[in-house]
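# A structural model of the following input is requested.
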Amino acid sequence: MVESWRYLFDDEEYLESRIFPPLHKIVLGLCRDDLERQLERSTSFIDEQDIDGRTALSWAAAKANLKDVDTLLKFGADPNIPSKRGHTSLSWAAQSASRIRKDVIQALLENGAVANWVDSSNRTPLVYATSEFDDPDCLRLLVEGGADVNLRDCHSRTPLGYAARMGRVNNLRYLLSCGADCNIPDHWGYTPLFEAVYQNHHEALQVLLANDSTLSSTKANGGMSILHVVAVSGDLLTIEILADHGDLTILSEDLPNDDGDTARDLFARRQSIEKEHRAAFERLLDKASGGPRFCSKFQACSMSDASDEFDFAVEGMDTFVDAVEVQASVE
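Sure, this is the predicted structure:
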């Protein structure tokens, strides 16, 4: 009985402690009753909530069980009843790993589900759909149903910010085609471009640059500019993509972060940097300064010597890492 949902619950004792209502047990496969026959007898408990505030429809949507979803909706289940954390059935459907999640999303929307519903983290189903899977068809249903592509969550991050953070390139393109603003910063000042650079999502970076993402010397949290982020985490291809992107003189290579370090200072401390990687970074800085310029600092300081005093946790970068990694996943 418990085997089919063991991946959701730690053990049988915990499962029993949840005290699921009868309809929940049917949807979860914890009893053999027929859902439609049960509802034909009575619909009085169709919207009953479990200990977490979730309805039977919520669970059916999470499982992407279209048959149960359709049955519950046919008998009048409310798709907009939130759980204790504010998640509706549509929020759960947007996170489903099933290949038919789109059909479930469509069924919910056709039966009154609110596409722009915000949960306790101010996140809409669009945020979850954007983050979990690179499937613009699901996004299209939500946007056409009324989801706001620029709505910020509790961290002021937009769906586009999550698409860039997770490298969901198809989602990224679709959101941009719907008018998503690629220059909205989150609570820490990081735009989608920052996210793509930090994560080395090359295709996402190219898409953002092609769609007028602002390259500027504006500082984000910790005084980090795009060049600082590249210096700390940029791989060879990320650096080459930026270096090949037109006029970079808007970027200041001499701009220090809050600890007084320039991008050159941070890059000089990286460990095991190949010659090709170092040359690409020099070319990036050359373009930012307006032309090639010899720097004796790189001659004077070898990467192997610098690595003794650098463990990749660059001072001044800690807050940035916390922001993009601790807050990396949505609920």
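# CA only for contacts and neighbour counts going forward, please
OK.
# tell me which residues in the helix or strand hosting Leu242 are buried?
Secondary structure assignment for Leu242, by DSSP states H and E: helix 236-243. Buried positions in helix 236-243, judged by neighbour count with 16 or more other C-alpha atoms under 10 Å: 236, 238-243.
# Which secondary structure elements does it sit against?
Under the contact criterion of 3 or more C-alpha pairs under 8 Å, 6 or more residues apart in numbering; DSSP states H and E, helix 236-243 touches helix 202-210, helix 275-289.
# Now with 10 Å, please.
Secondary-structure packing of helix 236-243 (3 or more C-alpha pairs under 10 Å, 6 or more residues apart in numbering; DSSP states H and E): helix 192-199, helix 202-210, helix 226-233, helix 275-289.
# so which of the ones you listed gets nearest Gly145?
helix 192-199 (24.3 Å; C-alpha to C-alpha).
# Report the angle between the closest one and helix 226-233.
Put simply, helix 192-199 runs at 20 degrees to helix 226-233, going by axes from the mean of the first three to the mean of the last three C-alpha atoms, to 10 degrees.
# Point out the other helices and strands that helix 192-199 packs with.
Applying 3+ C-alpha pairs under 10 Å, 6+ apart, one finds that helix 192-199 contacts helix 159-166, helix 202-210, helix 226-233, helix 236-243.
# I have a second one here; can you model it like the first so I can compare?
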Amino acid sequence: MRQATMDFSTPSVFDQQKGDSSEEVDLTMVYQAASNGDVNALTAVIREDPSILECCDSEGCTPLMHAVSGRQVDTVKLLLKMGANINTQDAYGRTSLCLATYLGWLEGCVSLLRNGAKHNIPDKNGRLPLHAATAEPDVRQVARCTGRSSWEGPHLD
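The predicted structure is shown next:
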């Protein structure tokens, strides 16, 4: 029986690099583009490598979360259309909806909810987006996060 020998003098597929450093994406640039609403830069980078949609920074925030933090509704819509996971949680357990409610960003909350954001995912402290929404003086925020179409106010019978 003949034994196969391996030639270690030539590089294997495991030794080959995915690409040189000039082809690698600077994720800091991606997060800044999301925060600033640079949809052209984001579109180009994500079309090259769709996995960037789920890349996380040191706090576990995705490009979608950065777009929410920057209050960039068009960027949020673009990232969702390109396949970003709307319910990803960061290192603190916060979702994009949580971040939008913490910011008091009604337009973002509405957009996220309309696109399937779950309102019942707690962060690591057990807080739901509704908890953040109740701290917001704009009662429309509370109505949106509770699923009501309008705020009916307390019933004082």
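# looking at the helices and strands packed on helix 236-243 of the first structure, which is buried most?
Neighbour counts (mean count of other C-alpha atoms under 10 Å) averaged over each of those peak at helix 192-199, with a mean of 25.
# what's that one aligned against in the second structure?
Mapped onto the second structure using TM-score structural alignment, helix 192-199 of the first structure spans residues 129-136.
# and the helices and strands packed on helix 236-243 of the first structure as CSV, adding distance to Asp68 of the first structure?
Shown next, in CSV, are those (distance: least, C-alpha to C-alpha, whole Å):
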stretch, distance to Asp68 of the first structure
helix 192-199, 38
helix 202-210, 37
helix 226-233, 47
helix 275-289, 54
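# Of these, give the one that comes closest to Phe267 of the first structure.
Nearest to Phe267 of the first structure, of all these, is helix 226-233, at 4.6 Å by C-alpha to C-alpha.
# quick one: Thr101 of the second structure and Arg140 of the second structure, what's the gap?
11 Å (C-alpha to C-alpha, to the nearest Å).
# overlap in contacts of those two?
In terms of C-alpha atoms under 10 Å, 6 or more residues apart in numbering, Thr101 of the second structure and Arg140 are both contacted by the residues 133-134.
# one step back: show residues contacting the helix holding Leu242 of the first structure.
Outside helix 236-243 of the first structure, the residues within contact range by C-alpha under 10 Å, 6+ apart are 196-203, 205-206, 209, 215, 226-227, 230-231, 233-234, 248, 273-274, 276-288.
# how does it look with 8 Å?
With C-alpha atoms under 8 Å, 6 or more residues apart in numbering as the test, helix 236-243 of the first structure has contacts from 197, 200-202, 205-206, 230, 276-277, 280-281, 283-284, 287.
# Can you tell me what sits against stretch 57-77 of the first structure?
By C-alpha under 8 Å, 6+ apart, the surrounding residues in contact with stretch 57-77 of the first structure are 24, 27-28, 35-36, 39, 43, 46-47, 78-79, 88-90, 92-93, 95-96, 98, 100-101, 103-104, 107-108, 111.
# ok, now stretch 42-62 of the second structure?
Contacts with stretch 42-62 of the second structure, where a contact means C-alpha under 8 Å, 6+ apart, come from 25, 27, 30-31, 33-34, 63-64, 79, 83-85, 88-92.
# can you do 6 Å?
The set of residues external to stretch 42-62 of the second structure that reach it, using C-alpha atoms under 6 Å, 6 or more residues apart in numbering, is 84, 90-91.
# Buried ones among the residues you listed?
For those, burial is judged from neighbour counts taken by 16+ other C-alpha under 10 Å, and it is met by 84, 90.
# center of the second structure, which residue is that?
Closest residue to the average C-alpha location of the second structure: Leu64 at 3.0 Å, with C-alpha atoms, centre = their mean.
# The counterpart of that one in the first structure: what secondary structure?
Aligned by TM-score structural alignment, Leu64 of the second structure pairs with Leu126 of the first structure. Using DSSP: H, G, I helix; E, B strand; the rest coil, the structure places Leu126 of the first structure in helix.
# Can you give me the buried ones in stretch 167-179 of the first structure?
167-176.
# Next, the residues that contact it from outside, please.
Stretch 167-179 of the first structure is contacted by residues 134, 136, 163, 201, 204 when judged by C-alpha under 6 Å, 6+ apart.
# Narrow the contacts of stretch 42-62 of the second structure to those in strands?
Among the contacts of stretch 42-62 of the second structure, no member falls in strands (DSSP state E).
# Adding distance to Leu128 of the second structure, write the contacts of stretch 42-62 of the second structure out as a markdown table.
As requested, the contacts of stretch 42-62 of the second structure are exported to a markdown table (distance: C-alpha to C-alpha, whole Å):
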| residue | distance to Leu128 of the second structure |
| --- | --- |
| Ala84 | 21 |
| Asp90 | 14 |
| Ala91 | 15 |
